[in-house]
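> missing the sequence, but the structure's below:
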C-alpha cells in the first residue's frame, strides 16, 4: 500500500474552536463590522455585518430552545440556497441541535423518509410548496413539533414564520440572556452537528453523521493552507443540502471573507457580473456549460472573429506550455499574447466578473482539457475532492501549486492510502462517525478508522491524487478489457460543446455503446442559426443535421481512445436527464443503474 501526507503547521488545527457555534461567534467578535453576507432583495443586493448576523442567529437559536429543542436533536432545512438557510443552520448548531438537510427538489415521500429517519423535531421550510410536502405526510412524522417557514403561510399553530421564531427567542433572551452561550459551552467537539442524507445513485438515501469537530476542522484546514483570507469575496449558489456548499460555510467562518448568496442557477452569469467575486465553488457542469457556450458562440460568429479567437487560443497555449516548462517566452510571442489577452481573454474573464482569482471545482470529475482551456484564458480552476462522508473536502489544488487532472494534495491533518485494488482510503478529523441507524453499512465503509471511498485513484510522488473512476462503475468487456467509463464520458464533453450527458455501456459485451443527451439551452441556440427556430428539443435532436453533427463528435472522441474503448453505436435521447425523472440525483450525478434500466431495450437493440 502507498501512503502520503502533506506537512503543514498543524497548531491552528489542533487549537481550533470546539464547535461550530463557538467558531461562528469567534468570527463575529473578530470582525464585528466587516461584511458577512449579501443577498438579493428585489432588484438590489442587501448587505449585513458579522455583528448583525450574530444578533439574528442568537434570536433564532434562542427561539429553537424556546420550542423545546434539546442537544443533538435534529432540525431539518428544506429550502434552496439563500441567506435564511445559513441563519437557520448556524442557529440550529448554536442551540446545540443538529441540522438535517433536504433538497427543495426532493419528492414528498423521500422528504418524509428523511425527516422520520432523522426524527426531526423542527423543520425550516422555504415556502408553501415545501410546507405542503410536510402537511401531506404529517401522520408519518410523529416527532415533528413545529414548522418554521421563510416565505410560506403560517397557520399560527403547527406552521410559524421566521419572525415568530425570532419573537420567541427575544422573549426567552429577556428572561435568560445567556441561554445561547450556555448551549454553545455545553456542545462537545464530538457532538452531532449535521445529518446529511446522501442523494445516493442507488437505493434509499443514507444519513451521514458529521461531528462539530469535523466542520471546524474543514474550515481551519483550508485557512491553514493560506488559500483564502478576509479580503476575498465568495459567490455562493451551490445547494446547501450538499456537503460542498456546507464546507464553504465553515471555510468562511475560519477565514472571515464575505459571501454573496443566491441559489438561483439561472442567475449565476448575471450575478457574477454584479457581485464580481474573487472565488466561487461550482460543479464541473457549470464550467462545461460555460466552455460550450463560448465555443459555440464563436463558431456561430464565424469569419474574422472566429479566426481571431482560435489564433488567441493557439498563442495562449504556446505561452502556457513554455511557462509550465520553465522556459522564457520569446519577445514577439509575448507581445502577441498581450494583444490577444486584451482582445479575447479579458472578455472571457469579464463574463465571470473580472476579479476571480480562482474557481474551486468539486462534486464530480472535471475534464482536464476544459480546465486547461480556461487556464489559457487566464482563469484558474482548482479541482478538489471529498465525499459527504469526509465533510466534503479532503484534497484540493493550491493557486500556487496545482496539477490539472489531479484533485490536489490531502488536507493537513488527514492521511490517504491506496489499497491493493486501487481504492482510495482516507483517515482524518473530517471523516464521519457513521451512517445513521445503519451499523452494517457503517462497518463496511469504515474499517480501522479508514474510510473506503469507493473511488479508484493513484497518488504521485508529490502527493497529488488522481481519481480514475468509481470502483462500482468500472466494467470489463467480453474480450477481457477493463474500461473506466467516466474517463471516456469526460473526454466526449471536452470535444462536444453541445453535450449534456454521455453514458458508456459495454459490461460483458464485445463493444461499447453510448446514450447521449445534448444541452437544451445550447441546442435552442443552435436551432436559431440552423433554420429550426421554435422547434422542440425532440424535433431538433432527431433531425438528420444534428445526428450527423453528433456522429462527427463521436468520431473525434474515438480517434483519441484505445480500440477497445471506442463507441461503436449510440442513441441520442429525445430529452435530457433530470432530477424530476429520477435519473439524476439532486446534486446532478447520473443514477447509472436507473438510466440503464430505463433504456435497457434501446441498449440491447444496439447489440442486435
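Yep, it's here. Since we're looking at a predicted model, the values are computed, not measured. Numbering: from 1, shown residues only.

> When you work out contacts or count neighbours from here on, use the C-alpha atoms and nothing else.
Noted.

> which residue sits closest to residue 292, ignoring its sequence neighbours?
Nearest residue to residue 292 in three dimensions, chain neighbours excluded: residue 497, at 3.9 Å (CA to CA, 6 or more residues apart in numbering).

> for the one you found, helix, strand, or coil?
coil (DSSP: H, G, I helix; E, B strand; the rest coil).

> now what about the biggest strand by length in the chain, what contacts it?
For the chain, the strand with the greatest residue count under DSSP state E is strand 450-459. Strand 450-459 is contacted by residues 2, 4, 387, 418, 422-427, 431, 445-446, 465-472 when judged by CA atoms under 8 Å, 6 or more residues apart in numbering.

> switch to 6 Å and redo it
Residues from elsewhere that reach strand 450-459 (CA atoms under 6 Å, 6 or more residues apart in numbering): 422-427, 445, 465-471.

> and here's the other structure:
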C-alpha cells in the first residue's frame, strides 16, 4: 500500500480557537477537577471554574501590559501548573505562545525571541532571568519579562496589573481569534542548523486534540488522570495535555523526573505519556532490582510470560497453560510493576523515538499497553498512533482522524491533513522545501502495510552509505543498543568507510550498579575502565544483540567506548535527546578515525 487516509471525526469551525475550552469547561462542568497542583508534598485540586478565573486574570494583565492580538509571547519553564495556565492566558489575550526549553542557552534564547519578534517573555527562575539578561540588550522588540518564581511571581503580578480591565475586553479579544489564526510558534530542536519556527494554527491544535480524543476514548474523559513530566516545550507533551484538559481528565505536573516514582505513587494517574527512554528505565530498573534481591529467575520467567502472552494476543489468543502462568505472575510480579506507575495506570502513550517490539510486548503483557505513535512538531504531535482497537507492535499505527500518509517512490513518509503545519516562521525557503503539493516531506523512511499501519524504517538524511555502496539505516542498530541498561547513547558511523562501527557511551545512572556487580572499584571512572575486559564483553554482547536486527553487511564490526556521555550543553544532543550527528562526528573525529586505523 502506498497511501492511507483516516476520515475526520469532527470538523473545526472557522470561529473556534484553543481558548474556548477554558470557558466551555468552566460554564458547563465548573466543579470538575481539571488540575491537581503539587505543593509542599501534597496535591491540591483546581476546578475548571477556578482555572478559568486564573486564566482570565492573567490574560487581563497581558493585555494591560500592551500585548495585542497576534503578538508573540515566549514561555521558558520546566513542566509545572503555571506553564499550562500561562499558555491558555496567552491565547485568551489573542496572542501567540512561543515555548522555549528551560535548558536553552543564552544564544538559543536570543535566537527564538529575536526570530519570533516576541514582545514579552515569561521565565521560570532567577537563573533563567540571568540568562535572558545576557542577551536582552540585543532584543529591541522585547518590552516585558516576568518571572514565574521569586518575589513577584508572574501570575500574581499580571493578575494585579490587569485588575481594572473589564472581563468583557478579554472575552471580546479571545472571540475575535479564528481557527486559521496562528496559535503557537514551536521551534524545532534541530539536529542540524538553527531551530526553525513551526507555525501551528488553532485549527491544527484543535484537529490534533479531537483526533487524540477519538484515538483514546478509554483514556480521555472525566474520571481519568494524567501526570505530565515531559517538557511542555515538546509538542508531544503539550498536545496530550491539551487533549486531556479538553476531555476533562485531571492533569498533574511534575518538573523533575528524579521525583517521578514518588509523584506517580501519590498522584496515581490512569495513564502517562513518555518517550521510550523512560519505559526502558522502568523496565531495566525493575529487572535490576529483582536480580539484586535474588529474585532474578522469577522476574525473567515473568518477563518471558508477559511477552509470550502479548504475542499470543496477536495470533488467536493465549492457551490455557499460558493464561494460568500469566495469572500467577500477575499476582507475584505484574501488580508490583503496575504499582510503580501508581497502581491505577491502565495505559501509556509513547512517541519521539521507536519503542522496540520486545519492550512493547512486555508492557502490554503486564497490563499497561504502550500506544506507540509517530509525528513531528510539524504535525502538531501525533500523525499516526496505535490504539486499543487497532494495535500492531512494531508499527506506529494508522493515521489519526483527518490525516493521510503516503509513501513516496524513494520510501519517504509524506503527510497531509488538518494537523499538518502551514509553514516555517520567516523561512519561505524551508517551507517550500518541506511542503510539496500539500504534502509534508517528513524526512523519515517508512512502509505501509495492507491495513494502513505505518512502520518507520529510518531517517532519509541519516542513511549511511559505506565505501562498498551499502545503504545502512543507523536507527535500527542505535535503538536496540540504547535499550541495554548499560548504554546511554549510541551513534553508528561508517559513511564512505569500509564497514559499520559505533560510538558508545555508558549510562551514568547504571554504571555504579554495573561496577558493584562486576567487582570493580567504586571510584573507577568510565575512562579508567574503557579497556576493561568485562566492560568490553558486556558492550560486545549488546552489539551482538543489535546486529541480529540487520544483515551482515549492515552489522557493527567495531565499537569504542567514549569517556563521557553526549550532552545537550555540548551541543551533541537536542533537548528531546536526538543526536546531532554532525556535532558528535566533529567532537569525536579522532575516536572515529581510530576505529578504522587500528
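Noted; the coordinates are in hand. The shown structure was predicted, so the numbers you read here are calculated from the model rather than taken from an experiment.

> The residue nearest to residue 292 of the first structure maps to what in the second structure?
Aligned counterpart of residue 497 of the first structure in the second structure: residue 485 (TM-score structural alignment).

> for residue 91 of the first structure, same thing?
So, by TM-score structural alignment, residue 91 of the first structure is matched to residue 89.

> where exactly do the strands run in the stretch 1-150 of the second structure?
For the stretch 1-150 of the second structure, the strands defined by DSSP state E, counting those that start in this stretch cover 3-6, 33-39, 42-47, 72-76, 96-100, 120-123, 144-147.

> and residue 393 of the second structure, which of the ones you listed is closest to it?
strand 3-6 (18.7 Å; CA to CA).

> Could you list every helix and strand that the closest one packs against?
For strand 3-6 of the second structure, the packing partners by 3 or more CA pairs under 6 Å, 6 or more residues apart in numbering; DSSP states H and E come out as strand 403-407.

> Residue 169 of the second structure maps to what in the first structure?
Counting by TM-score structural alignment, residue 169 of the second structure corresponds to residue 179 in the first structure.

> I meant residue 496 of the second structure, not that one.
Applying TM-score structural alignment, one finds that residue 496 of the second structure aligns to residue 508 in the first structure.

> for residue 410 of the second structure, same thing?
Per TM-score structural alignment, the equivalent position to residue 410 of the second structure in the first structure is residue 421.

> Tell me the secondary structure of that match, please.
coil.

> Quick one: neighbours of it, just the number.
Using other CA atoms under 10 Å, residue 421 of the first structure is surrounded by 10 other residues.

> before we move on, what about residue 150 of the second structure?
11.

> again with the one 3 residues further on
Taking other CA under 10 Å as the neighbour definition, residue 153 of the second structure ends up with a count of 14.

> In the stretch 351-500 of the first structure, what residue spans correspond to strands?
358-361, 381-385, 395-396, 409-410, 415-418, 423-427, 434-435, 446-447, 450-459, 465-470, 475-476, 482-483, 499-505.

> will you turn the ones you listed into TSV that also has distance to residue 142 of the first structure and mean neighbour count?
Listed next are the strands of the stretch 351-500 of the first structure as TSV, based on distance: least, CA to CA, whole Å; neighbours: other CA atoms under 10 Å:
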stretch	distance to residue 142 of the first structure	mean neighbour count
strand 358-361	40	21
strand 381-385	38	27
strand 395-396	40	24
strand 409-410	43	27
strand 415-418	42	22
strand 423-427	37	22
strand 434-435	22	22
strand 446-447	32	17
strand 450-459	34	19
strand 465-470	38	20
strand 475-476	44	16
strand 482-483	48	18
strand 499-505	41	21
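
> Ok, which of these comes nearest residue 312 of the first structure?
Each of these has some distance to residue 312 of the first structure by CA to CA; the shortest is strand 381-385, at 19.6 Å.
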